[in-house]
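> Structure, please.
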Amino acid sequence: MKRLSTLTLLITLTVLLIAACGAKKDNNNGGTQDPAASPTEDVSNLPGQAAWDAIKASGKLRIGTEGTYAPFTFHDESGKLTGFDVEIAEEIAKRLGLKAEFIETSWDSIIAGLDAERFDTIFNQVGITDERKEKYDFSDDYIVSKAVLIVAEDNTDIKTFADLKGKKSGQSLTSNLADIARENGAEIVTTDGFNQAIDLLASGRIDATVNDGLSFLDLKKQKPDLPLKIVDEAPDAAKNAALFRKGNEAMIEAVNGALAEIKSDGTYLKISEKYFGADVSK
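Below is the predicted model:
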């Protein structure tokens, strides 16, 4: 009986030892562990991750843009959509393994289109403002520009923004440029965008327009005889970026990563010099 009891004890100890070794082996090879004990932190669970995964699965990034705002987004002589913002967006989409799908719409309805989820983001010289940041999120800025006051070449009444009081200024209603005109007492004449404002100004139907300085310089390069001039310039440069609905941090982080990449490898500078002859990120 004593011999039998000893044998039973040895068998029991052997079974327990084998079980313990098996459990240890399982833990070392992907067995169930306490998540808190994991040595690597899960960083993929950002807000909007599911939405970003769905975009990646679709293979395309839907981008809202005007298509009528040279040199940022416009159609060339062949009818192809091109421009600084268009090329930047295409490069970013390519770095993310996606195809850029542009959806063209007028400026005054473009943000409403983002709200309605017609597109995933907007690349269209969108100025970063405190008012917009309350409802939307931005990527890192990728272009810096100044607002300028444009009038007819023979206009001697308007010399500064303050002279806009009581004058007709052609502006897109939802643009931050319209805010500058409004704050200086101008009577706002609604336009669809830069081109219409310039047409109205050149034909004498408005007195001025507050618009983007880079756009006007590009216009004068294309039409040097156009009888318009810049008489004043905003003291502070405005930063512009891609616009997103709130709650899309995963997508924004990916876009910022791609933007940083094209800046570091020289692609951004190449596009910038193509359209402006300088680095417009500073």
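> When you work out contacts or count neighbours from here on, use the C-alpha atoms and nothing else.
Noted.
> Beyond the longest helix along the chain, next helix or strand please.
For the chain, the longest helix by residue count, based on DSSP state H, is helix 2-28. Downstream of helix 2-28, the next assigned helix or strand under DSSP states H and E is helix 49-58.
> so what does the helix or strand that that following helix is followed by touch, helix or strand wise?
Later in the chain than helix 49-58, the nearest helix or strand by DSSP H and E is strand 60-65. In this structure, strand 60-65 makes packing contacts with strand 99-104, helix 107-115, strand 121-127, judged by 3 or more CA pairs under 8 Å, 6 or more residues apart in numbering; DSSP states H and E.
> Check which residues of the second one are buried.
Meaning helix 107-115. By neighbour count with 16 or more other CA atoms under 10 Å, helix 107-115 contains the buried residues 107-108, 110-111, 113-115.
> circling back to that earlier point, distance to residue 76 added to the helices and strands packed on strand 60-65, as JSON lines?
Converted to JSON lines, the helices and strands packed on strand 60-65 look like this (distance: least, CA to CA, whole Å):
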{"stretch": "strand 99-104", "distance to residue 76": "15"}
{"stretch": "helix 107-115", "distance to residue 76": "19"}
{"stretch": "strand 121-127", "distance to residue 76": "17"}
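> and the most centrally placed residue in the chain, how far is that from residue 134?
The centroid of the chain falls nearest to residue 242 when counting by CA atoms, centre = their mean (1.0 Å). Applying CA to CA, to the nearest Å, the value for residue 242 to residue 134 is 15 Å.
> Sequence B follows; please return its structure for comparison with A:
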Amino acid sequence: MVWRAVRVGLALLGVVVAGTSCSGGAQRPAAPASRLDDVVARGELRVCSTGDYRPFTFRDADGRWSGIDVDMARDMAAKLGVKATFVPTTWQTLGADFAAKCDIAVGGVSVTLDRARLGFFSEPYVVDGKTPITRCADVGRFQALEQIDRPGVRVVVNPGGTNETFARQHLKQATIVEHPDNNTIFQEIVDGRADLMMTDATETRWQARQHPQLCPVHPDQPFTFAEKAYLLPRGDVVFQQWVNQWLHLALHDGTYRRIAAPWIG
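Purely as a prediction, here's the structure:
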């Protein structure tokens, strides 16, 4: 009786094993599709960028693109064996444009929780923070937020980005002046139509090199902590991991340093 039960049990086990063996290939779930495969199959990496935030991204009047992140995106595309196609966007429409038109967004994109709801971020490649830039004669006037947030102080902002968000969160008495063109916004300070702008320390250093009349205010000790990273499709771990590996190598094999040197030294 016991032996008969054992034989029946072994027979049933054999059926289960055989069934699993026969059907395993057909029932195994397919690996989820990744944007990485789409990009390679398409032969094109679609890159959203604002083109107005040097040294990271710039698009001139003739439509030519340049900047640290522009060249980094080109390097990424080359490593994938595809071409990079740049898609103009604005800080106000970045989220919608990225979701509808692009595989990646680059150009000094600050990591924020709101943007993290729209997509994944790569590993950060720059640590930054908000700090003022003003006429060199006025550096001593604007060392602290308490000195900036006073009646009569005019703070210029580019609409839609983290600069405007920071200014509106912290300034209640100063006058916030919107200027729609981030490529010409610093001339507003040079010409006296604004007193300062608060932006990322990296940008203040670069703009001070372009405008000798302007000086960054304590760029090594900004008011905030922020990081720059690349915005990637939400939920696509495969693509995110590939981008992170490419970025890790670029930061350590001299690629990023070579690309950034002409812009920030």
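> for the residue nearest to the centre of the first structure, helix, strand, or coil?
Classification of residue 242 of the first structure using DSSP: H, G, I helix; E, B strand; the rest coil returns strand.
> Make sure it is actually in contact with residue 133.
No. Contact criterion CA atoms under 8 Å: residue 242 of the first structure and residue 133 do not qualify, at 12.0 Å.
> how about the strands in the stretch 101-250 of the second structure?
104-105, 119-121, 126-128, 130-135, 154-157, 175-178, 196-200, 214-216, 226-228, 231-233 (DSSP state E, counting those that start in this stretch).
> Superposed on the first structure, what's the mean shift for the last one?
Here strand 231-233 of the second structure, set against the first structure after superposition, deviates by a mean of 2.4 Å using mean CA distance after the TM-score superposition for the first structure.
> residues in contact with that strand?
Identification of contacts with strand 231-233 of the second structure by CA atoms under 8 Å, 6 or more residues apart in numbering yields 35, 99, 103-106, 109, 118-122, 239-240.
> Repeat the analysis, applying 7 Å as the threshold.
Residues from elsewhere that reach strand 231-233 of the second structure, judged by CA atoms under 7 Å, 6 or more residues apart in numbering: 103-106, 119-122, 240.
> Rebuild those residues as JSON lines, extending it with distance to residue 260 of the second structure and neighbour count.
JSON lines is the format used below for those (distance: CA to CA, whole Å; neighbours: other CA atoms under 10 Å):
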{"residue": "103", "distance to residue 260 of the second structure": "23", "neighbour count": "20"}
{"residue": "104", "distance to residue 260 of the second structure": "20", "neighbour count": "24"}
{"residue": "105", "distance to residue 260 of the second structure": "18", "neighbour count": "28"}
{"residue": "106", "distance to residue 260 of the second structure": "14", "neighbour count": "24"}
{"residue": "119", "distance to residue 260 of the second structure": "26", "neighbour count": "19"}
{"residue": "120", "distance to residue 260 of the second structure": "24", "neighbour count": "21"}
{"residue": "121", "distance to residue 260 of the second structure": "21", "neighbour count": "24"}
{"residue": "122", "distance to residue 260 of the second structure": "18", "neighbour count": "21"}
{"residue": "240", "distance to residue 260 of the second structure": "23", "neighbour count": "23"}
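> Might you report the residue contacts of the closest residue to residue 63 of the first structure other than its chain neighbours?
Excluding the flanking residues, the one nearest residue 63 of the first structure by CA to CA, 6 or more residues apart in numbering is residue 102, at 4.8 Å. When contacts are counted by CA under 7 Å, 6+ apart, residue 102 of the first structure touches 62-65.
> For residue 198 of the first structure, see how far away residue 102 of the first structure is.
25 Å.
> same question, residue 118 of the first structure
29 Å.
> So for those two, which sits in the more crowded spot?
residue 198 (24 against 15; other CA atoms under 10 Å).
> Trace that one over to the second structure, please.
Under the alignment (TM-score structural alignment), residue 198 of the first structure maps onto residue 186 of the second structure.
> Next: residue 249 of the first structure.
Under TM-score structural alignment, residue 249 of the first structure pairs with residue 237 in the second structure.
> picking that back up, starting from residue 223 of the first structure, give me the distance back to the residue nearest to the centre of the first structure.
29 Å.
> likewise residue 183 of the first structure?
Applying CA to CA to residue 183 of the first structure and residue 223 of the first structure gives a distance of 30 Å.
> same deal with residue 3 of the first structure?
109 Å.
> Also residue 165 of the first structure?
29 Å.
> which of those two has more neighbours?
Using other CA under 10 Å as the criterion, residue 165 of the first structure and residue 223 rank with residue 165 on top: 16 against 10.
> wait, isn't the more buried one in contact with residue 186?
Yes. The pair residue 165 of the first structure / residue 186 is scored as a contact, 4.8 Å apart, by CA atoms under 7 Å.
> Just list the residues touching residue 234 of the second structure, thanks.
118-120.
> Go again with 10 Å.
99, 116-121, 240 (CA atoms under 10 Å, 6 or more residues apart in numbering).
> nearest to residue 66 of the second structure, of these?
Among those, residue 121 lies closest to residue 66 of the second structure (CA to CA), at 22.1 Å.
> Chain neighbours aside, what residue packs nearest to the closest one?
Using CA to CA, 6+ apart, the closest residue to residue 121 of the second structure is residue 231 (4.8 Å).
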